[in-house]
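**Q** Sequence and predicted structure, then a few things I'm wondering about:
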Amino acid sequence: MVKKLLSWLFKTADSLNENQPTDTEITILYGSHSGNSEFIARETARYFKMQGIEAGIKNMAHYTVSQLSSENTILIVVSTYGEGDPPPGTESFFKELEYTNMSLRHLQYSVCALGDSDYEHFCQAGKIVDQKLKELGAVPLLARKDCDLNFRDTATDWIKNVHRLYIKNKHSHNYQQDDCIKTGTSVEISDLSTPLNNHIKKQNPAVSIHSAHIINKVLLNPGSSSEIYHIEAKIDPETTHYRPGDTISVIPRNPSPIVKSILNHFRISPDYEVPFKGELSTAGELLQTQLEITTLSKNTIKAYANATNHKALKALLENENKLNYYIKQHDLFDLITDFPNGLKIEDFINIPEKIRPRYYSIASSQEKNPHELHLTVKQIRFHQRKRVYYGACSNHLSWLKKGEKFPFKLVPNEGFRLPSDPKIPVIMIGAGTGIAPFIGFLHHRSINNTNKNWLIFGEKTKNSDFLYNKQIIEWKRQGLLQHLDMAFSREPSTRQYVQDKILEKADLMVQWINEGARIYVCGSVRMGEGVKQAINHLPLNKPKDINRSSTILELLKYQGQYYEDLY
């Protein structure tokens, strides 16, 4: 039985590129946001190649559905983004797939879907592709595999079995749909005589939910308009293994003030019992731990409108701009007070969606602190409409006291890995809490005394918002940071953003890139767009064999020199 995962020590950015020969036997198509789908696709191609089978890799963002007509076997690895959406950049592929009626009876395929089971629409993007391909007549070589956050074992299982069935079909020339292994079936896999079993990391599903307890908490920005905390938690290194760049997923406890407000609205106590999913539960516990109440979604508003038949709310649903604004600015308590109704709690309790996990980049290195996991948490709390609004998880974590525990899941981020060779230069670009993974990176790089590190960090003001200032300045003094550039957007004399620093240091940036530097970007999507625009304006010479219409950013991605984690 396979107990280890395929060659996680290989780097995603290594050799296998997407300009494969057109005569490959198999095409592996990936749609990725964090990089995990791309990583699995590349490892699949690597494994097939070790078995003597050439497989081409294609990015779904640059692939059309019409190209399927020339494929014989296609393997699809795709993640789900947000509330059941396809990953950014793949929208045109999904739209074309939705409307096509081309026949794909000649095509055999298999789908490896990635998602997070804490979300309602788990692996939805993969399910959509799988269902549509079946409708078009394509035959599943292996039934779809749905991978949760701890995807290693499931992905390995999919890789090995899809290879086994491909070989079986190739030799028999009589492939039948009944050969397809049904989704969810437990499969015994005999060991293969390849490096596969020698380089795989052991994964224990029993510890997919980990536990940590608070050992220290430090306010990083005294005097700032929004509090940001550095939180240190103790973990069990025997069961919890993370790498720089990884994130964690936390299911929060909703803030007590909003829970109390909703209970008061319905004039019930926290212990009032209501039927929920076939069982009796207390309203207080459901609102605190099971339901999404600090944010709204279109589905929640639509369900509430249908239950109340509220005319003003139905009108809001028909105006997309006003609806999106309302969703961004309000929470569940606003919904029930802005659009009053006669619903009883028994009818209302099934309207909100399941509480969603929140994600935090890890700000530590386990090689340096084996028993610890560090986070950088911005507390979301603001006054509006004569009341206080709270973020769910940020307040939950920042309110925890020393010794208190919280459960979490590890979320591997294979698309945001440090180079395995510590001599390779690293450029880190982040703003706000986007500094978190870079603190972990620098702790990790300090182990090998690697000084080819450059940090470009942006925040509002120098005096109040320079996060980790003492640690960063000390790293600069020690020489761990060869270059440090700061951009403060609300300093009267020097209003700058991180993208301004990129252009200001363009010549040095090009020099580092030519030396093989890896660029890492972490922060908001808006910040990331500014950074990408700046990178595309760098005076970097393109190799002669590269399409001249390609952007600098596309070139860097192609060469494995650009990685991002945006939110």
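**A** That came through, no problem.

**Q** going forward, measure contacts and count neighbours with C-alpha atoms only.
**A** OK.

**Q** gap between residue 360 and residue 219?
**A** Separation of residue 360 from residue 219 (C-alpha to C-alpha, to the nearest Å): 17 Å.

**Q** Which one's more surrounded, the two?
**A** Neighbour totals were compared for residue 360 and residue 219, and residue 360 leads with 22 against 17 (other C-alpha atoms under 10 Å).

**Q** In contact with residue 476, which residues are there?
**A** The contact partners of residue 476, taken as C-alpha atoms under 8 Å, 6 or more residues apart in numbering, are 482-484.

**Q** Now do the buried residues in the lengthiest strand in the chain.
**A** Secondary structure assigned by DSSP state E gives strand 209-219 as the longest strand of the chain. By neighbour count on 16 or more other C-alpha atoms under 10 Å, the buried set for strand 209-219 is 210-214, 217, 219.

**Q** Stretch 222-236 now?
**A** Within stretch 222-236, the residues scored as buried using 16+ other C-alpha under 10 Å are 227-235.

**Q** Please apply the same query to stretch 502-510.
**A** Within stretch 502-510, the residues that qualify as buried are 502-503, 506, 509-510, counting by 16+ other C-alpha under 10 Å.

**Q** And that stretch, how far out from the chain middle?
**A** Remark: stretch 502-510 is offset 29 Å from the chain centroid, using C-alpha atoms, centre = their mean, to the nearest Å.

**Q** Can you tell me the SS state at residue 413?
**A** Secondary structure assignment for residue 413 (DSSP: H, G, I helix; E, B strand; the rest coil): coil.

**Q** So which residues of the stretch 301-450 of the chain form strands?
**A** Remark: strands assigned in the stretch 301-450 of the chain by DSSP state E, counting those that start in this stretch are 358-361, 372-378, 381-384, 387-390, 405-411, 426-431.

**Q** got another, please set it beside the one above:
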Amino acid sequence: MITLELPRLAAAAGVVAAYAALCLRVRTSFRKRHGTAAAAGSGTVLVAYGSQSGLGRELAEEAVRALGAAGVGARLAALGELSAADLQTCGKALFVASTTGEGDPPDNAAAFVDRIMGGRPQLGALRYGLLALGDRSYARYCAFGRALDGWLRDCGAAALFERVEVDRADPAALETWRHRLASFAGLAEPNGAVAPVMGYWRVRASRHLNPGSAGQPVHHVELEAVAGPEADAASVALPRWEAGDLLQLVPPGADARPRDYSIASLPEDGAVHLLVRVIRGPDGEPGRMSSLLTGAGASGNVFQGRIRAHPNFRLGDNAARPLILVGNGTGLAGLLALLRQRARRGDGRNWLVFGERNAAHDGFHADELAALERADLLARCDRVFSRDGSSPEYVQHRLARAADTLREWVAGGAAIYVCGNAVGMGPAVHDTLAGILGAGRLAQLAAAGRYRRDIY
């Protein structure tokens, strides 16, 4: 599954990390000239983030480290954890605001939108900077970041610099953010961008999963970590990751933007497994990255990349709970990793609801799922094929038909994980869950980490 954070802007993390390193080098001389109170002020700076896939949080964490290197105290918090009083008393703040789907706030910002942005607290004492993450392929580009910026101004807060918007990994926008952050911390402008530090990943296998499908080809792709960019580079030990994490790969090219893929495997499987659908442009030509991962000559291709933690989709505190796993298409990858982790722990309290087109061609990993059922490691498996009946059925329809069972699972402590398309499946499943459980109850589950989404 490709996910964009919006989606997942790896280059940004590398840029800010490079900035933090610069801060470390200049901190001593800066303190001699200006003392320990940097331009950001002697008080603690609030660094707040709204993040769906984890990149917004990653950038916020890098900003905290950069401020610390400049001698500026900083407090990190998800937007949903904040109160109006937090904003009224912090003095200065940095906001990292991602937009998910068609203009929606991230799940960890939903409570902030409902509780705080519905009012107009007096924020005349607040000075702030804002980074908005988005994707121009969506109609409401950076909608949440723009809404947050407008709300802060309406409440009397003063922007220390104009909102910085990032379309995926636009290098110019990232450089602008880097300079704004440097100015905020009271440091001289850094000299140019530094590329993120990444390892190398080689395709060792690419297998077509759905020959004859009415949809675009989907491949099971396996990659190994290697020592360098050469096709015959030696293999190296895999880094560690958890179910729910992502592999970020950079296509060849000077200004290439990274792609994030949900990992279907665990380190014990010996490779990173992905599910990759061939993406075609308006001209019908396959996308560059999907071609390199799925084409006839894919095996042996080497990419720069890294494992990127995705805390919002890990098991975390839900490890001891029953799981309801809902997804479609290549979204099965993220759910499959969770199932594999549960199977290794012998926990079969898992219910999978997964949708594709036709059972005859689109039964991704059907043998593995059947084996989990036989071993009592998958309590229920609903495979929903939209084109096999007289009328289309999608995962949201299957959930509605199983409403009583879903309520029973949730009452018994189950957590819900949703992985798949943000335009069709994601909103439809969300609305169905809200109809079954009640919007208020679903919001409570999200706040407690029992409703988690990885939608793209």
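**A** That came through, no problem. All figures in this text were calculated on a predicted structure; none of them were measured in a lab.

**Q** so residue 462 of the first structure sits right up against residue 492, yeah?
**A** No: shown here, residue 462 of the first structure and residue 492 do not form a contact pair, counting by C-alpha atoms under 8 Å, at 11.1 Å.

**Q** Neighbour count for these two, which is higher?
**A** Between residue 462 of the first structure and residue 492, residue 462 has the larger neighbour count (other C-alpha under 10 Å), namely 17 against 9.

**Q** so what corresponds to the more buried one in the second structure?
**A** Aligned by TM-score structural alignment, residue 462 of the first structure pairs with residue 359 of the second structure.

**Q** ok, the nearest residue to that match once chain neighbours are set aside to residue 128 of the second structure distance?
**A** The shortest distance from residue 359 of the second structure to any non-neighbouring residue, by C-alpha to C-alpha, 6 or more residues apart in numbering, is to residue 385 (6.1 Å). For residue 385 of the second structure, the distance to residue 128 of the second structure (C-alpha to C-alpha) stands at 49 Å.

**Q** How about the secondary structure of the residue lying closest to residue 81 of the second structure once chain neighbours are set aside?
**A** Spatial nearest neighbour of residue 81 of the second structure, excluding adjacent residues (C-alpha to C-alpha, 6+ apart): residue 112 at 7.5 Å. Using three-state DSSP, the structure places residue 112 of the second structure in helix.

**Q** other SSEs contacting the helix ranked longest in the first structure?
**A** Assignment by DSSP state H gives helix 152-172 as the longest helix of the first structure. Helices and strands touching helix 152-172 of the first structure, as assessed by 3 or more C-alpha pairs under 8 Å, 6 or more residues apart in numbering; DSSP states H and E, comprise helix 36-50, strand 108-114, strand 139-147.

**Q** quick one: which of the buried residues of stretch 502-510 of the first structure is nearest residue 328 of the first structure?
**A** Minimum distance to residue 328 of the first structure across these is 31.3 Å, recorded for residue 502 (C-alpha to C-alpha).

**Q** what's near enough to touch that closest one?
**A** 509, 531, 534-535.

**Q** Looking for the alignment partner of it in the second structure.
**A** The equivalent of residue 502 of the first structure in the second structure is residue 399 (alignment by TM-score structural alignment).

**Q** what's the answer for residue 397 of the first structure, then?
**A** In the second structure, the residue matched to residue 397 of the first structure (TM-score structural alignment) is residue 293.

**Q** before we move on, back to that, so which of the buried residues of stretch 502-510 of the first structure sit within strands?
**A** Going by DSSP E, the strands hold none of these.

**Q** related to what we said a few turns ago, select, out of the helices and strands packed on helix 152-172 of the first structure, the one closest to residue 317 of the first structure.
**A** Among those, the nearest to residue 317 of the first structure by C-alpha to C-alpha is strand 108-114 (30.7 Å).

**Q** Quick check: next helix or strand after that closest one?
**A** Using DSSP states H and E, the next helix or strand after strand 108-114 of the first structure towards the C-terminus is helix 124-135.

**Q** Give me the PyMOL select line for the contacts of residue 476 of the first structure, limited to the buried ones.
**A** Here is the PyMOL command that selects the buried residues among these (16+ other C-alpha under 10 Å):
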select buried, resi 482+484
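
**Q** Closest one to residue 383 of the first structure out of the contacts of residue 476 of the first structure, please.
**A** So of the contacts of residue 476 of the first structure, ranked by how close each gets to residue 383 of the first structure (C-alpha to C-alpha), first place is residue 484, at 35.4 Å.

**Q** shouldn't residue 299 of the second structure be in contact with residue 207?
**A** No: using C-alpha under 8 Å, residue 299 of the second structure is not in contact with residue 207, being 10.0 Å away.

**Q** Let me see the ranges of the helices in the second structure.
**A** Using DSSP H, the helices found in the second structure span residues 10-34, 55-69, 84-89, 110-115, 143-154, 171-185, 288-294, 332-344, 366-374, 395-401, 403-411, 425-437, 439-447.

**Q** and the fifth one, which residues are buried?
**A** Along helix 143-154 of the second structure, the positions that meet the burial threshold by neighbour count (16+ other C-alpha under 10 Å) are 143-149, 151-153.
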